[in-house]
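>>> Only the shape, not the letters, is given here:
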């Protein structure tokens, strides 16, 4: 691989993406850089001004002017950081989040347009080649994944099927559970896909370097005023980045924000890592009993979180 070949690829890909974006006015009335900042604010757990400047490699003066424009347009709010009052925390307003969601939707449509010209048989090969490029260059930079590299997003087509497949595969590999568990997960996911309230129920997918590495669901429980946390999952090679903690935190914040009084969940005592996460977020064990399920002897546990009396 020569320097000229890399430069030629860069020119080709930059021109291709640029033509797609701007021929359709993808980011109008925002520039590509402004759209990148909005995307970062919508998906990154670190939103101090200094973090944005570092993550996006932006000049401090340029970023300051850009944020002032966003504030004037009602897209962001700025306040002293809760952890360090010398730093400024930036957060999206409801209008800003709507704008970021719209730009993200347009971006997905743009990529979909690009893929429509690629024969179906070549799409997997294309995705694998792109993944290889990311992995090779990341290895060359010797930078391991960081917590801020993980984003939480809503599910896209195929993600719900991924939840079923990965739950079945991981719990078989790690605990020897049989296909009864896959059937349970498939029913839970199918019920959500076919009939859920988008205001009161939600799924989060954790993504790292363009691939799914975790998920969780918040659904209505049978008890009035109660939400149920379901199917928390983190891929083994992505553990240690705080993904499970962020997924549970997103679930709890959402449930509290839409007015649930309590959140409940059912798990098994062998899932010690997940139970520690639940405890950190204030869940309390309310009941447990042995049972025979998924081809194994287990101890099931019911946990509860009072959303009205417990604040993070």
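Okay, I see it. Note that the structure is predicted; figures quoted are calculated from it, not measured.
>>> from here on, contacts and neighbour counts on C-alpha atoms
Will do.
>>> Look up how far residue 244 lies from the residue most central in space within the chain.
Among the residues of the chain, the one closest to the centroid is residue 152, at 1.4 Å (C-alpha atoms, centre = their mean). Between residue 152 and residue 244 the distance is 11 Å, computed by C-alpha to C-alpha, to the nearest Å.
>>> Then residue 65?
Taking C-alpha to C-alpha, one finds residue 65 at 36 Å from residue 244.
>>> Comparison target, given below:
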């Protein structure tokens, strides 16, 4: 059994301790900032738990006591007392379930809905005050960071979908470096490519910029949580041909339709430019990407054995007539 060096173990524990301390420090700041330690929320008669129960009913439209208990992990007896209080105050009404007369689903009354509207407005205003002195890009960073935390901790509804991804074109400072970085990181992790591959991508970027024409060339960049998660490019070539390059998706953003969306944009651009042919160079290791190519009308026309980037592979060429 191979044991981790003592120095590495100590460093790992120190990093974990620093992370835990940082999270706890943030939790203390945020609970104070939102007034979550106060006995009542927004100087009302309702506790934080009361409001969370009301919000759960409001958010779902209708739900059961069991659904609330499972969502909020509340003691059954405590929840029953809260719901009885809400019924007496005319905030919640029970509706017997047709299939089980002993059970009921809960909805907010008009009075309950009005209370939730007031609570939501107060909460929104409180957060607006927190953000009012921040620049737009700083606000965006906060939103992205909070969504990223929910995603990484696998919170319900935290996984991003295609609707959460922003796809843009038009190169900005920093984009080229991010293209190279993402290629280097992903290909090393998935295929074991060495640093020479990252150098190769840098060289292709340099060659591209020497003849870059925004009217004939286009690079689409996909981002989510403020980070680049995918890309594709079309580069004009002589004789009304074009080359597809740098088609890449971060692994955790595959399977949501992003690859198809990027390819659709690239092919539509080729039609607009009236290119006669589009080609691409890849390797036999990129099987998933190849399936997307063939679905978009590309045909493999060559496969040549190569030893590059620390790998024995086949360099493949795909072509599509437009």
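That came through fine. Since the model is a prediction, treat every value here as computed from it, not as a measurement.
>>> And the TM-score between them?
For this chain pair, the superposition-based TM-score is 0.58 by TM-score structural alignment, normalised by the length of structure 1; 202 aligned residues with a C-alpha RMSD of 2.6 Å.
>>> coming back round to it: quick one: map the residue nearest to the centre of structure 1 onto structure 2.
Mapped onto structure 2 by TM-score structural alignment, residue 152 of structure 1 lines up with residue 167.
>>> Specify the local secondary structure of that match.
Counting by DSSP: H, G, I helix; E, B strand; the rest coil, the backbone at residue 167 of structure 2 sits in strand.
>>> if you skip the residues just before and after it, what's nearest to it?
Leaving aside its chain neighbours, residue 167 of structure 2 sits nearest to residue 222 (4.3 Å; criterion: C-alpha to C-alpha, 6 or more residues apart in numbering).
>>> Next up, the contacts around the one you found.
Going by C-alpha atoms under 8 Å, 6 or more residues apart in numbering, residue 222 of structure 2 touches 165, 166, 167, 168, 228, 229, 230, 231.
>>> wait, doesn't the match of residue 152 of structure 1 sit right on residue 223?
Yes. In this structure, residue 167 of structure 2 is within contact of residue 223 by C-alpha atoms under 8 Å, at 6.5 Å.
>>> list residues touching both of the two?
With C-alpha under 8 Å, 6+ apart, residue 167 of structure 2 and residue 223 have no common neighbours.
>>> okay, stretch 212-229 of structure 2 sits on what stretch of structure 1?
Against structure 1, stretch 212-229 of structure 2 falls on residues 196-213 (TM-score structural alignment).
>>> ranges for the helices of structure 2?
Here structure 2 has its helices, by DSSP state H, at 6-33, 48-60, 65-72, 76-88, 110-131, 136-152, 175-191, 195-210, 258-273, 287-295.
>>> As a markdown table, those with mean neighbour count would be great.
Shown next, in a markdown table, are the helices of structure 2 (neighbours: other C-alpha atoms under 10 Å):
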| stretch | mean neighbour count |
| --- | --- |
| helix 6-33 | 12 |
| helix 48-60 | 18 |
| helix 65-72 | 16 |
| helix 76-88 | 14 |
| helix 110-131 | 14 |
| helix 136-152 | 14 |
| helix 175-191 | 16 |
| helix 195-210 | 15 |
| helix 258-273 | 17 |
| helix 287-295 | 14 |
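>>> Put together a markdown table for these, with distance to residue 247 of structure 2 on each row.
Converted to a markdown table, the helices of structure 2 look like this (distance: least, C-alpha to C-alpha, whole Å):
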| stretch | distance to residue 247 of structure 2 |
| --- | --- |
| helix 6-33 | 35 |
| helix 48-60 | 40 |
| helix 65-72 | 40 |
| helix 76-88 | 52 |
| helix 110-131 | 37 |
| helix 136-152 | 24 |
| helix 175-191 | 10 |
| helix 195-210 | 12 |
| helix 258-273 | 8 |
| helix 287-295 | 8 |
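>>> and of those, who's closest to residue 311 of structure 2?
Relative to residue 311 of structure 2, the nearest member of the helices of structure 2 by C-alpha to C-alpha is helix 175-191, separated by 8.5 Å.
>>> by contact count, what packs against the closest one?
Using 3 or more C-alpha pairs under 8 Å, 6 or more residues apart in numbering; DSSP states H and E, the elements in contact with helix 175-191 of structure 2 are helix 195-210.
>>> after superposition, how close is the helix it packs on to structure 1?
Comparison of helix 195-210 of structure 2 with structure 1 after fitting gives an average deviation of 1.8 Å (mean C-alpha distance after the TM-score superposition for structure 1).
>>> just to revisit the earlier point, quick one, which of the contacts of residue 222 of structure 2 are buried?
Buried members of these, scored by 16 or more other C-alpha atoms under 10 Å, are 165, 167, 228, 229, 230, 231.
>>> now for these, which pair is the farthest apart?
The largest separation in those, counting by C-alpha to C-alpha, is between 165 and 231 at 11.7 Å.
>>> Distance of residue 311 of structure 2 relative to residue 221 of structure 2?
Using C-alpha to C-alpha, we find residue 311 of structure 2 at a distance of 28 Å from residue 221 of structure 2.
>>> between the two, which one's more packed in?
Taking other C-alpha atoms under 10 Å, residue 311 of structure 2 and residue 221 do not tie; residue 221 has more neighbours (24 against 12).
>>> So that one is in contact with residue 230, correct?
Yes. Residue 221 of structure 2 lies in contact with residue 230 (C-alpha under 8 Å); the separation is 6.0 Å.
>>> returning to what we had before: list the residues that contact the residue nearest to the centre of structure 1.
Residue 152 of structure 1 is in contact with 43, 204, 205, 206, 207, 247, counting by C-alpha under 8 Å, 6+ apart.
>>> So which of those residues are in strands?
204, 205, 206, 207 (DSSP state E).
>>> Output the residues you listed in TSV; the columns should cover distance to residue 285 of structure 1.
Formatted as TSV, these follow (distance: C-alpha to C-alpha, whole Å):
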residue	distance to residue 285 of structure 1
204	24
205	26
206	26
207	30
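>>> out of those, who's nearest residue 3 of structure 1?
Nearest to residue 3 of structure 1 among these: residue 207, at 31.1 Å, using C-alpha to C-alpha.
>>> Count the residues that sit near that closest one.
Residue 207 of structure 1: 18 surrounding residues under other C-alpha under 10 Å.
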